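J.: what would the 3D arrangement of this be:
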Amino acid sequence: MEIKNITVFCGARTGTNPLYEESAFKLGQYLAEQDIGIVYGGGAVGMMGAVANGALERGGRVTGVIPQFLMDREMAHPDVQRMEIVQSMHKRKEMMEELGDAVIALPGGAGTLEEFFEVFTWGQIGLHKKPIGILNVNNFYDELLQLFDKLIAEGFLQAKYMEQLFTGKEAGELLEKLGTFTPVEVRTYNDIKRR
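T.: Model (predicted):
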């Protein structure tokens, strides 16, 4: 599949390990070098600032999507080419998903996980047919991947939905995997037993 823009989920913190911020910056650089635009949360600090700065340093296209209340706190990146201002966090997520052909989640906190899980769910119910990447820097997401195994084993997640998820430790590896994506069959509820 052709990927022209990638939505990147990441937060306003960089974590305690310098590898995380470095990986975000390198992802931005790599996507710019591949002529792939970035859609992200619009922030100037943390992992958000790092991915935007990496792309901008290499002449990449960067679109920020930020709610008005965060604009009012002067958190928006001043140098991105396009800044979409929305009225809520819900609208932010919706627009970020719409503008990207694929999604990548970087290491992050509750907000990053919330964005990731909503888009993962949207894929299961057919609201989009896009691949989702997890940049597993420093094995950050190992426990999450183990949790998915448990969800499958306990009957709360069908294994086929893992086919929309791809993991990689480096940008190039992950992007190559995203390009192999074939949409997963949309979820139906015919196989759920009624009580």
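J.: contacts, neighbours, all on C-alpha from now
T.: Noted.
J.: which residues sit against stretch 160-170?
T.: 23, 27, 123-124, 130-139, 174, 177-178, 181-184 (Cα atoms under 8 Å, 6 or more residues apart in numbering).
J.: please give me the structure for this one as well, since I'd like to look at both together:
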Amino acid sequence: MGKKVCVFCASSSKIDRVYMDAAVELGKVLVKEGLGIKYGGGGLGLMGAVADSVLACGGEVTGVIPRFMVEVEWEHKGVKDMVHVDTMAQRKELLVKEVEAVITLPGGTGTMEELFEVLSSKKLGLFNKPVVLLNTKGFFDPLIQMIRKMIDQNFMREEHGTLWTVINEPGDVMKAIKNSRKWPDDPMKIATF
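T.: Sure, this is the predicted structure:
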């Protein structure tokens, strides 16, 4: 099995086409760079788009999906390497295990919850890989502003503004991963004020 990145993203199929196009392009870029993906196992929305793109380019896809989602037929039928788990917590744990980076595309509460768990883990030194936001159509701008507000009002340290890297185009993902700031060896020293 080759190197993989984790991709968090939406399952909604009613979103603007520009988000779908970016997910498809991301899949192509990753495979061209020799990377497969681990993702939430869904067949719809950005989840389906990025998985389909990676598969179409001959890349490796691992899906991780809770059994209750399989029962309501959210599972991607074309992904052969599908891991079934009991809980959302197990899913998140497996998704980030042994990956080169986490890439987050636009999404809803599930995507944001996954992103913030990774950011909290990175802040505490439990996850030390690059975290990249694909900010298609400025989707993450309000979130970035909120994080800036948290820093400005001393809820977080200035250093925590570098937990992630923001890109606007899928083609910039490898540069973002390679140039990601190395997180401190002892992040607990800056975890709180």
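J.: from the contacts of stretch 160-170 of the first structure, list just the buried residues.
T.: Neighbour counting with 16 or more other Cα atoms under 10 Å marks 23, 27, 123-124, 130-137, 174, 177-178, 181, 184 as buried within the contacts of stretch 160-170 of the first structure.
J.: and the contacts of stretch 160-170 of the first structure, which of them are in strands?
T.: 132-135 (DSSP state E).
J.: nearest to T188 of the first structure, of those?
T.: I132 (20.6 Å; Cα to Cα).
J.: show me what contacts the closest one?
T.: Here I132 of the first structure is in contact with 102-105, 120, 164-166, 178 (Cα under 8 Å, 6+ apart).
J.: could you find the counterpart of it in the second structure?
T.: Using TM-score structural alignment, the partner of I132 of the first structure in the second structure is V131.
J.: ranges for the helices of the first structure?
T.: 18-33, 46-57, 68-71, 89-99, 110-124, 142-153, 171-178 (DSSP state H).
J.: buried ones in stretch 30-40 of the second structure?
T.: 30-31, 35-40.
J.: how far away is A55 of the first structure from G126 of the first structure?
T.: 31 Å (Cα to Cα, to the nearest Å).
J.: touching, G63 of the second structure and G36? I think so.
T.: No. Counting by Cα atoms under 8 Å, G63 of the second structure does not reach G36; the two are 11.0 Å apart.
J.: just the ones of the buried residues of stretch 30-40 of the second structure in strands?
T.: The members of the buried residues of stretch 30-40 of the second structure that map onto strands under DSSP E are 36-39.
J.: which two among those residues are spaced furthest apart?
T.: G36 and Y39 (9.9 Å).
J.: list residues touching both of those two?
T.: Shared contacts of G36 of the second structure and Y39, counting by Cα under 8 Å, 6+ apart, come down to V61.
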